[in-house]
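Asks: the amino acid sequence is not available; the structure is as follows:
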């Protein structure tokens, strides 16, 4: 039976719902609506409200376009209109409790798509297991990451910081401990996490971190971000000026930004996009010298965030997401493999290592493995190596190895496949195209428990990562600690990535 649940916050009272011993408070604003006078400005404070704020349904989503066509069926979007899009959701086992660990989740979506209201991010299972779960909306694409070198930058990151400040100020009202906050995210969310880990502005806002399939390698330089801003202005037919871009209708701006992302992720011209033709992210955190002072990997190498335990990793088959949905994986032949691997920095004799480890693999399968390493696994390892050298408190590496490609339309343990297992939300029917028709509850139980153990106790259940053992937890229906898995392939990327 659904019951009423009420909590008093600093700005007013919120009314949520309680069902099966889990209390949910949805769509709570953590910053003022980013429109009107607040448009393309840093997040502004929420104004207090009278009476009870209805927090029984998800709040508005940030303005966004559609995913590129090849991803739309795999990652169904939720679009909820409204101005209060800087909102978050809280699930708790007991608002009257004290000192519960807290998970703050930053969603993925190439910094252009996604929202905290997707069914796979439902925090019920975390609350069931004693964790207060918070999922956050933040501004996307041009609204969140347009850079014109005009003194305004990284508004999406500033939104995330505002949400983390809100958690520090308010989470005790839901039974959470502000000193036991773990910030986590996947893809763009994981890139956000490792960026926050490197930032002085985020110091003290979280005690632990989890980065799933995303690290620090995709931060834009100011020059790259200015180039993207120029392309956006050109597409809109206006000067590369923030006021001119703001004057364009929201729908037109959202579509133009979405079209740029589709171009980069579908048919990028290296002569036009440079490094972004490989990174596929025209909108992302930018080295602006104010919000983001230095490249995140450089800050981590220098020791920033060493006192924050980190769980970081990737999926075994990340790159299949970019090749299977379009059918490109079957069209890759040996010359195409050699050319594309060369673009990532590998020579022909390097590919022999990948072939030897996959004797039955097609050229497309091998390219997917190369993309997996370049984009996800190696950047995560570089973060772990930097932290090890800096004497960090603890870093744990994982690799998610489920399912096999034959079980989910050829995708395998592709990019994004682990998230429903982490949240124990695999039964949602819209996840079938991504997970297959019979995803394993055993894998969900094991994976979810790893996250709960790390959030609650600060360790996932295997040895920390260092550059001697390189212990990595392989996650399937069991947890298998392995030293330096695919170490021969890892070694190929030294001095390349």
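Replies: That came in fine, so what should we check first? Everything quoted here is computed from the prediction, not taken from an experiment.

Asks: contacts and neighbour counts: CA atoms only from here.
Replies: Fine.

Asks: which parts of the stretch 351-497 of the chain are helices?
Replies: With DSSP state H, counting those that start in this stretch as the criterion, the stretch 351-497 of the chain has helices at 363-372, 378-390, 419-423, 432-435, 441-457, 487-492.

Asks: take these and write them to CSV, including distance to residue 311 and mean neighbour count.
Replies: Output for the helices of the stretch 351-497 of the chain, formatted as CSV (distance: least, CA to CA, whole Å; neighbours: other CA atoms under 10 Å):
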stretch, distance to residue 311, mean neighbour count
helix 363-372, 19, 23
helix 378-390, 9, 21
helix 419-423, 13, 23
helix 432-435, 23, 21
helix 441-457, 8, 20
helix 487-492, 19, 14
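
Asks: adding another structure so you can compare the two:
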């Protein structure tokens, strides 16, 4: 048997057949990728310490400022020259209940310190002093040049983290530079995670998604007071944050709350969970709670720490063994409930008519962190074949081995990790994204597709040496390019930061990422047959490879098709 004890390879839930004896611990990076080498507790301590360090390094804000809003006086501080920062609580909720938008302006955490930043939502292995269940907060970055009648657009950022970890204070998410460059308001939100946001003993679903809707409603209420136009909100996010935005695109009641969307590195291969699968997962969750589903006294007596580090963490580790469609990377995620969400936005149900412009992007080495972190040594052909077979099943395996992109005998030095990395990237991210783009434009929308050729190594990616090699751009390496927060950027990075912020500004204002009178290459919209994906950071179009309409999604099914979710 192939030595394969990793827990979260990001290929397919069927990988568990290689190590099916028992669930084992998984670790996450701040964007949701599993950390393959550190033990879970050490990694989470590292993550929490990094967040605390970042909070200490954020500008303390020496000057208090205030703005009158329909919800009361908003208090904030000067973040950097030219940008004011306002941290606010946007919603509240009882445990495992839908949230409701606040009716008065309040600082996060019940704080009286206007420079205080939000505590995170409860997440595994975090120090309890760093999180709170009352965590539905956001940070607004507002250029000082704005006034009440400025009517500028707003970018609302949704963080990633496999719906398990992350916050508005994650590394690189200071929105000051992005707000200045785009002449817009940047709002970075956080929402309930894991077992408290996406699985519940009372059969509630999509609680974290509902939080994001309330964040949009909050912005619609207060933006005009800061110089923002409530009708010009663009959603943007990376990884599971992009996944959540894709879900918002399938929520009819949310459509009037935003005008466009930007999805970076969405793992679209997974799809939304089905209601029937969610029921089984919720039943399994209750079985590990030491409370019955109807014993409210017992459920309310559980601490948030008990939940996220007990039944919640076990749920994350074990769900794929209960429902393979849950996957190993996002077992607690958005559910296609048929009422709040009314479409899968993929080929497993009729695709609705759409109209919003969307911008979709990937990085070339999305799977690099997981593959090279899980396999530090060369991978021989026999191991590669076994992994692909176990991951995709016999029928899909045969089709993959018949493809020039993934077949054996096409690599050198008997190391198939590069090929496995391409397979992971194509199946989970890139080709699935291109399929989504084709579906979107075929049903009335506009989509622009891009692939980064320059990145800025995200702090947590340093744990995998492959991700720090020259020319390698791993999952998350686009974040600090967009936000303009890369430390000591080189010339290529600086140029791409300027380009992406100019393109995002144009997209926020017009729904088109081509700035007027710019020297940047024309970014053509996708059509039903050609997604016209451009290289971001270099010239030309992105290589098509196996991302053709006839291969992924037809000859080889995506996971959402294979599991019919």
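Replies: Received it, and whenever you're ready, just let me know what you need. Every value quoted in this text rests on a predicted model; they were computed, and no experiment measured them.

Asks: hang on, the earlier thing: distance to residue 9 of structure 1 added to the helices of the stretch 351-497 of structure 1, as CSV?
Replies: Below are those laid out as CSV (distance: least, CA to CA, whole Å):
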stretch, distance to residue 9 of structure 1
helix 363-372, 43
helix 378-390, 37
helix 419-423, 27
helix 432-435, 38
helix 441-457, 24
helix 487-492, 49
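
Asks: how about those, which one is nearest residue 23 of structure 1?
Replies: helix 419-423 (16.4 Å; CA to CA).

Asks: helices along the stretch 1-150 of structure 2, start to end?
Replies: Using DSSP H, counting those that start in this stretch, the helices of the stretch 1-150 of structure 2 run over residues 40-57.

Asks: quick one: the strands in the stretch 151-300 of structure 1, in order.
Replies: With DSSP state E, counting those that start in this stretch applied, the stretch 151-300 of structure 1 shows strands at 176-186, 208-212, listed in chain order.

Asks: mean per-residue distance, the last one versus structure 2.
Replies: Between strand 208-212 of structure 1 and the aligned residues of structure 2, the post-superposition mean distance stands at 0.6 Å (mean CA distance after the TM-score superposition for structure 1).

Asks: residue 446 of structure 1 versus the closest residue to residue 215 of structure 1 other than its chain neighbours, what's the distance?
Replies: Nearest residue to residue 215 of structure 1 in three dimensions, chain neighbours excluded: residue 191, at 4.8 Å (CA to CA, 6 or more residues apart in numbering). As judged by CA to CA, to the nearest Å, residue 191 of structure 1 and residue 446 of structure 1 stand 25 Å apart.

Asks: same question, residue 25 of structure 1
Replies: In this structure, residue 25 of structure 1 and residue 446 of structure 1 are 27 Å apart, going by CA to CA.

Asks: that older thread, map the residue nearest to residue 215 of structure 1 across to structure 2 for me.
Replies: Residue pairing (TM-score structural alignment): residue 191 of structure 1 is matched to residue 243 of structure 2.

Asks: cool, residue 179 of structure 1 as well?
Replies: Counting by TM-score structural alignment, residue 179 of structure 1 lines up with residue 231 in structure 2.

Asks: was I right about that match contacting residue 260?
Replies: No. Between residue 231 of structure 2 and residue 260 there is no contact under CA atoms under 8 Å: 10.4 Å.

Asks: more neighbours, the two?
Replies: residue 260 (23 against 17; other CA atoms under 10 Å).

Asks: what's the match for the more buried one in structure 1?
Replies: Under the alignment (TM-score structural alignment), residue 260 of structure 2 pairs with residue 208 of structure 1.

Asks: show the contacting residues for the closest residue in space to its match that isn't next to it in sequence.
Replies: Nearest non-adjacent residue to residue 208 of structure 1, counting by CA to CA, 6+ apart: residue 182, 4.4 Å away. By CA atoms under 8 Å, 6 or more residues apart in numbering, residue 182 of structure 1 lies in contact with 101, 102, 103, 104, 206, 207, 208, 209, 210, 455.

Asks: how about residue 312 of structure 2, nearest residue that isn't a chain neighbour?
Replies: In space, residue 312 of structure 2 is closest to residue 195, 5.1 Å off (CA to CA, 6+ apart).

Asks: tell me the secondary structure of that neighbour, please.
Replies: When classified by DSSP: H, G, I helix; E, B strand; the rest coil, residue 195 of structure 2 comes out as helix.

Asks: right, and it touches residue 332 too?
Replies: Yes. Counting by CA under 8 Å, residue 195 of structure 2 does reach residue 332; the two are 7.2 Å apart.

Asks: so how far is residue 71 of structure 1 from the residue positioned nearest the centre of structure 1?
Replies: The residue lying closest to the centre of structure 1 (CA atoms, centre = their mean) is residue 189, at 2.1 Å. Residue 189 of structure 1 sits 17 Å away from residue 71 of structure 1, going by CA to CA.

Asks: circling back: you'd agree the residue nearest to the centre of structure 1 is up against residue 107?
Replies: Yes. Applying CA under 8 Å, one finds residue 189 of structure 1 in contact with residue 107, separated by 5.0 Å.

Asks: still on that earlier bit, the match of residue 191 of structure 1 and residue 344 of structure 2, how far apart?
Replies: Relative to residue 344 of structure 2, residue 243 of structure 2 is positioned 12 Å away (CA to CA).

Asks: same deal with residue 525 of structure 2?
Replies: Applying CA to CA, the value for residue 525 of structure 2 to residue 344 of structure 2 is 23 Å.

Asks: looking at these two, which is more packed in?
Replies: Using other CA under 10 Å as the criterion, residue 525 of structure 2 and residue 344 rank with residue 344 on top: 25 against 21.

Asks: what sits against the counterpart of that one in structure 1?
Replies: Under the alignment (TM-score structural alignment), residue 344 of structure 2 maps onto residue 295 of structure 1. For residue 295 of structure 1, the contact set (CA under 8 Å, 6+ apart) comprises 216, 219, 287.

Asks: how about the first one, what does it touch?
Replies: Residues counted as contacts of residue 216 of structure 1 (CA under 8 Å, 6+ apart) are 191, 194, 195, 295, 296, 297, 379, 380, 383.

Asks: looking at it, the second one is touching residue 218, isn't it?
Replies: What it means is residue 194 of structure 1. No. Taking contacts as CA under 8 Å, residue 194 of structure 1 lies outside contact range of residue 218: 10.8 Å.

Asks: the more surrounded of those two?
Replies: Each of residue 194 of structure 1 and residue 218 has its neighbours counted (other CA under 10 Å); residue 194 has more, 28 against 23.

Asks: do you know how far that one is from residue 319 of structure 1?
Replies: For residue 194 of structure 1 relative to residue 319 of structure 1 (CA to CA), the value is 21 Å.
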